[in-house]
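In: Below is the sequence, then the predicted model.
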Amino acid sequence: MATFQLEFVSPEKLLLSRPVEMALLPAADGQMGVLPGHAPMIVALRGGVISVHEGGTETDALFVPGGFAEIAPTRVTILADEATPVEQLSRAEAEQRIAAAEKALAELNAEGTTPERRETAMDRVLAARAMLAAAQAA
């Protein structure tokens, strides 16, 4: 089967770089599948699991709290501040992130902040909830 080069980059290092058959991305507008020859685009990623497929099976599943993906016909580059293999996710850590994110959102709502700051805080809440869901499914 045809492949494309998948590169997964965090601020610290290159996490993954190899040819793959398909990648499923948690795009901001919904789950998105990428195959070789995909139309070029840049998409925002929401909190969720990136699933990498090779040989007809899932070979890697990584949780990201957000980021961006640059898609080209022969290459996909994913940029994320953090990525955790799904099997290493902790329910306790996810629950702590949810509590902290919900507290921060409540404080912003109480002080009457800007819609942009509320939206960013809500994105953190949703990413933490997605982390918990991924940890429970693992």
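Out: Yes, it's here. Numbering: from 1, shown residues only.

In: hey, let's count contacts and neighbours off CA atoms from now on
Out: Will do.

In: need the strands for the chain, in chain order.
Out: Along the chain, the segments classed as strands by DSSP state E run 4-9, 14-20, 22-27, 30-34, 41-45, 48-54, 57-64, 67-71, 75-79, 84-85.

In: contacting residues around the first one?
Out: For strand 4-9, contacts defined as Cα atoms under 8 Å, 6 or more residues apart in numbering pick out 14-22, 35-36, 73-80.

In: could the strands of the chain be laid out in a markdown table, adding mean neighbour count and distance to Ala135?
Out: A markdown table is the format used below for the strands of the chain (neighbours: other Cα atoms under 10 Å; distance: least, Cα to Cα, whole Å):
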| stretch | mean neighbour count | distance to Ala135 |
| --- | --- | --- |
| strand 4-9 | 19 | 21 |
| strand 14-20 | 15 | 20 |
| strand 22-27 | 22 | 16 |
| strand 30-34 | 14 | 18 |
| strand 41-45 | 17 | 19 |
| strand 48-54 | 21 | 10 |
| strand 57-64 | 18 | 9 |
| strand 67-71 | 19 | 19 |
| strand 75-79 | 22 | 21 |
| strand 84-85 | 14 | 10 |
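
In: Please compare the first structure with the one that follows:
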Amino acid sequence: MAESFQFDLVSPERLLVSEQVESVIIPGAEGEMTVMAKHAPVMTTIQPGVVTVKSAGGGEERYVVFGGFADILPSGCTLLAESAVAVKDIDRADITRRIQEAKEDAADAEDDETRTKAEQFLHQLTTLEGAILPA
């Protein structure tokens, strides 16, 4: 049995998770990373994606996050998300709305840098939509 550590997932609206876990898979800035007990200290930005939490009791929960930061220490991990919701609570209408907003942001961008960032976010959202929602 793997050693457990403290994991907290916090959004501006509420604390979604605060428990002992065996592992957490997070969508870091450089790609997906798995955090386990005694992980080397790291701070990373979070891309829109799915956070998979394997609890110390063996259960698994998934959460969709839309950006933020993760502070990883040997004793635990805190993920401060710009927005987060349990996958089981997501509906297609919310994802569709976010995709439409991202399309509008890309179309309304006043410079190439802003347009590129909006298009990258749109790509992440559409990838996320395909990964978590049934067709």
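Out: Sure, I can see it. Note that this is a predicted model, so its numbers are computed, not measured.

In: TM between them?
Out: The TM-score (TM-score structural alignment, normalised by the length of structure 2) is 0.86; 134 aligned residues with a Cα RMSD of 2.1 Å.

In: From the centre of structure 1, point out the most distant residue.
Out: Farthest-out residue of structure 1 from its mean C-alpha position, per Cα atoms, centre = their mean: Glu111, at 29.7 Å.

In: what sits against Arg92 of structure 2?
Out: Leu133.

In: how much space between it and Gly67 of structure 2?
Out: The gap separating Arg92 of structure 2 from Gly67 of structure 2 is 19 Å, by Cα to Cα, to the nearest Å.

In: Equivalent analysis for Leu73 of structure 2, please.
Out: 20 Å.

In: check contacts around the residue most central in space within structure 2.
Out: For structure 2, Val65 is the residue whose C-alpha lies nearest the centre (Cα atoms, centre = their mean; 3.1 Å). Shown in contact with Val65 of structure 2 (Cα under 8 Å, 6+ apart): 46-51, 81-85.

In: Now render these as JSON lines, adding distance to Glu30 of structure 2.
Out: Listed next are the contacts of Val65 of structure 2 as JSON lines, based on distance: Cα to Cα, whole Å:
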{"residue": "Ile46", "distance to Glu30 of structure 2": "9"}
{"residue": "Gln47", "distance to Glu30 of structure 2": "9"}
{"residue": "Pro48", "distance to Glu30 of structure 2": "12"}
{"residue": "Gly49", "distance to Glu30 of structure 2": "13"}
{"residue": "Val50", "distance to Glu30 of structure 2": "15"}
{"residue": "Val51", "distance to Glu30 of structure 2": "15"}
{"residue": "Ala81", "distance to Glu30 of structure 2": "17"}
{"residue": "Glu82", "distance to Glu30 of structure 2": "18"}
{"residue": "Ser83", "distance to Glu30 of structure 2": "20"}
{"residue": "Ala84", "distance to Glu30 of structure 2": "20"}
{"residue": "Val85", "distance to Glu30 of structure 2": "22"}
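
In: Among those, which one lies nearest to Glu113 of structure 2?
Out: Gln47 (17.7 Å; Cα to Cα).

In: Please verify my assumption that the closest one contacts Ala70.
Out: No - the criterion here is Cα atoms under 8 Å, and Gln47 of structure 2 misses it with Ala70 at 10.5 Å.

In: can you give me the angle the longest helix along structure 2 makes with strand 49-55?
Out: Counting residues, the longest helix found in structure 2 (DSSP state H) is helix 112-132. Here helix 112-132 of structure 2 points in a direction 40 degrees away from that of strand 49-55 (axes from the mean of the first three to the mean of the last three Cα atoms, to 10 degrees).

In: Alright, that wraps it up for me.
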